[in-house]
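Enquirer: I'll drop the sequence and a predicted model, then ask my questions.
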Amino acid sequence: MVGVAVLQARTNSSRLPGKVLLPVRGVPMAVLAAKRAANTGRQVIVATSTEWSDDALAATLKEYGLNCFRGSLENALERIVDALAEYSEETVVFRLTADNVFPDGGLLDELETEFLTQGLEYLCCNGEPSGLPYGMSVEVTRLAHLREAACQSVDDHDKEHVTPYVIRKFGRRYSEKYKSLKQGHLRCTVDCLDDYLLVQQVFSDVLEPMKISSLELVSKLEGAPFQPRGDRPTPRLVFGTAQLGSEYGIANKTGQPDWKAAQGLLKTAIANGVMYIDTARAYGNSEAVIGQSLRHGWEGRARIITKLSLLQTCPEDAIASVVHAFVDASIFQSCASRGVRK
């Protein structure tokens, strides 16, 4: 093996703050991710920020004997390049993140072999194109390309996500070694509390969490909470929520579901690939139920489509500015019900 792995980690995650310090089998998640990446002998550098919010993370990494570099919080690209200042241009670099604990040294070794034997400049694995769950995320490139990206990138998105410049230059190439497994519909990243509880469950009976292979962990995802029930997602379905906000439907014999049932329905739909949730001001308290159910990390996993109120109190002869005011009020009420600012 010739490459070095850089694991990005920070504690100020907006959806699950401090998640990289949460324990999995008694080991902080960032430590577990780093130790697993290094379990075949590869050098791993954990790159975090110089902000005070990451002081505890840096101290924890030191306690576990891990190599920690501290740099810019917002410019992750610069942080990684600075962490590798002493390495040569041709160094093979693996980019990992601390909220993905499934990748291990064996997977990195396989990707390195593919990267080198095929003479590639960029390679990744993650999700359906690779046949592996979302969260088995690894990117491989040359340090020279990252240094060029750091010099040329002016967009904040490029600086935060590290590799967009490289991908635009060389294309996005997915490893397809495990495509036949067809496990890309599953999820193993940690973005919210439900994700963390899932990872806890997967590792709960693992005796050697730093040594178990990635594929063994993947096999434990089937049937876990909020994992898809089929092997094909359903992105073309829209989940209607009129009944979540009222006793809607002529065939409805059970009435309006309680909040717990509504939350389960919404999360199950999203986990199975539904990308759009339909609601309206006229659907009782449906908007509020959706907002409450999808807090803490689920908000961005589906788009919410709502409709204006019936504007029944708007005068029929109202001038345009008055109609606009009623429309604005309806939109404001929808946002307030869902707990969003805009």
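Expert: Arrived safely, thanks for sending. Residues are numbered from 1 along each chain as shown.
Enquirer: going forward, measure contacts between C-alpha atoms and count neighbours the same way
Expert: Noted.
Enquirer: Now do the longest helix out of those in the chain: distance to the chain's middle.
Expert: As assigned by DSSP state H, the longest helix anywhere in the chain is helix 320-338. Computed by CA atoms, centre = their mean, to the nearest Å, the separation of helix 320-338 from the middle of its chain amounts to 32 Å.
Enquirer: other SSEs contacting it?
Expert: Judged by 3 or more CA pairs under 8 Å, 6 or more residues apart in numbering; DSSP states H and E, the packing partners of helix 320-338 are helix 286-293.
Enquirer: ok, now how distant is the residue positioned nearest the centre of the chain from Gly131?
Expert: Residue closest to the average C-alpha location in the chain (CA atoms, centre = their mean): Asp191, at 5.1 Å. Note on Asp191: its distance to Gly131, by CA to CA, to the nearest Å, is 21 Å.
Enquirer: cool, Leu123 as well?
Expert: 15 Å.
Enquirer: same check, this time on Pro164
Expert: Pro164 is 22 Å from Gly131, by CA to CA.
Enquirer: swap in Pro103?
Expert: 14 Å.
Enquirer: which stretches of the stretch 51-200 of the chain form helices?
Expert: With helices called from DSSP state H, counting those that start in this stretch, the stretch 51-200 of the chain shows them at 55-63, 76-83, 105-117, 143-152, 156-161, 164-170, 193-203.
Enquirer: residues of the longest one that come out buried?
Expert: When neighbours are counted by 16 or more other CA atoms under 10 Å, the buried residues of helix 105-117 are found to be Gly105, Gly106, Leu107, Leu108, Asp109, Leu111, Glu112, Phe115.
Enquirer: next, the one to line up against it:
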Amino acid sequence: MSNRVVAIIQARMTSTRLPGKVLMPLAGKPLLYRMLERVQRIRGLDAVCLAIPEGKAHDPIAKIASSEISLYRGDEQDVLDRTFRAAQQMKADTVMRVTSDCPLIDPEVSGDVLSAFENSPVAYARTAFDSGYPHGFDTEVFSFDALSTAHSEASEADEREHVTPFIWRRPDRFPAMELDHRPDLREWRLTVDTPEDYELISQVFDTIYPQNPNFGFAELKNLFAEQPRLLEINASVSQPKLAGMPGES
């Protein structure tokens, strides 16, 4: 039985806290370009699709798509619909969801999530929430059937905006698993939502990328062990939470 695995990356120019962040430079290229470099190294993927909103404001993002990166344009606010239709266009059986504000996503970790999903009787697997991985390694993998059900039934605004809440709020309908990591490194904020986040990520790329463009989790651990003050740059930035998230206090 065939299983076509497609990574779908959602991106837009109109970020609330840091507009245009996906085009901000990292080691001489747009943030989104660097992120896509890493996604393309994830083992087990059959295709990668960039899912962006319609409208001229987002045209600069579309130019980053290439012969190796497919493009889908859809609704800006209903991201669940955009993701579903991108997966439909790509004929996906399994969907990996990563967001464009995670330019340090680790291909090995994301590949581990996919492997765990494929080897377990679940509809949804993830690193996110209380898994112990840094914020910015967040990877979700789910069946197209689960996505289709969410697309048909989800009615809450946050379920349409954030794609997967309908799925992870219903573990009785969608059996789930989470990859764990110890020690708990959730205090490492490696996603880009604020100028402080960008400053940290930019310094990471400037330090490691020229010598090792394929750097990953191990190299980040070494860097922060040698230069722990880097993590202080965005330590005051809070991580938003959605209602019902596992680990929510």
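Expert: That came through, no problem. Because the structure is predicted, anything quoted here is derived from the model rather than measured.
Enquirer: ok so, going back, and the residue nearest to the centre of structure 1, how close does it get to Ala325 of structure 1?
Expert: For Asp191 of structure 1, the distance to Ala325 of structure 1 - CA to CA - is 38 Å.
Enquirer: Repeat that for Pro103 of structure 1.
Expert: 52 Å.
Enquirer: ditto for Gly26 of structure 1
Expert: 55 Å.
Enquirer: In terms of neighbours, single out the busier of these two.
Expert: Ranked by neighbour count (other CA atoms under 10 Å), Gly26 of structure 1 and Ala325 place Ala325 first, with 12 against 9.
Enquirer: Return the residue of structure 2 aligned against the more buried one.
Expert: In structure 2, no residue is matched to Ala325 of structure 1 (TM-score structural alignment).
Enquirer: quick one, what contacts Ala325 of structure 1?
Expert: For Ala325 of structure 1, the contact set (CA atoms under 8 Å, 6 or more residues apart in numbering) is empty.
Enquirer: give me every residue that touches the equivalent of the residue nearest to the centre of structure 1 over in structure 2.
Expert: Asp191 of structure 1 maps onto Asp193 in structure 2, with residues paired by TM-score structural alignment. Contacts for Asp193 of structure 2 were tallied using CA under 8 Å, 6+ apart; they are Arg17, Leu18, Lys21, Asp101.
Enquirer: Tell me how far the third one lies from Ser238 of structure 2.
Expert: This means Lys21 of structure 2. For Lys21 of structure 2 relative to Ser238 of structure 2 (CA to CA), the value is 18 Å.
Enquirer: higher neighbour count, the two?
Expert: More crowded of Lys21 of structure 2 and Ser238, by other CA under 10 Å: Lys21, with 23 against 9.
Enquirer: okay but that one is in contact with Pro60, surely?
Expert: No - Lys21 of structure 2 lies out of contact with Pro60 (CA atoms under 8 Å); the separation is 11.9 Å.
Enquirer: What ranges does the stretch 151-300 of structure 1 have for its strands?
Expert: 238-240, 276-278 (DSSP state E, counting those that start in this stretch).
Enquirer: Kindly tell me how buried the equivalent of Glu232 of structure 2 over in structure 1 is, as a neighbour count.
Expert: Aligning on TM-score structural alignment places Glu232 of structure 2 opposite Gln227 in structure 1. Look at Gln227 of structure 1: counted by other CA under 10 Å, it has 20 neighbours.
Enquirer: what's near enough to touch Gln227 of structure 1?
Expert: Leu186, Arg187, Leu221, Thr268, Ala271, Asn272.
Enquirer: Let's see the PyMOL selection covering just the buried ones among the contacts of Asp193 of structure 2.
Expert: To isolate the buried ones among the contacts of Asp193 of structure 2 in PyMOL, judged by 16+ other CA under 10 Å, type:
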select buried, resi 18+21+101
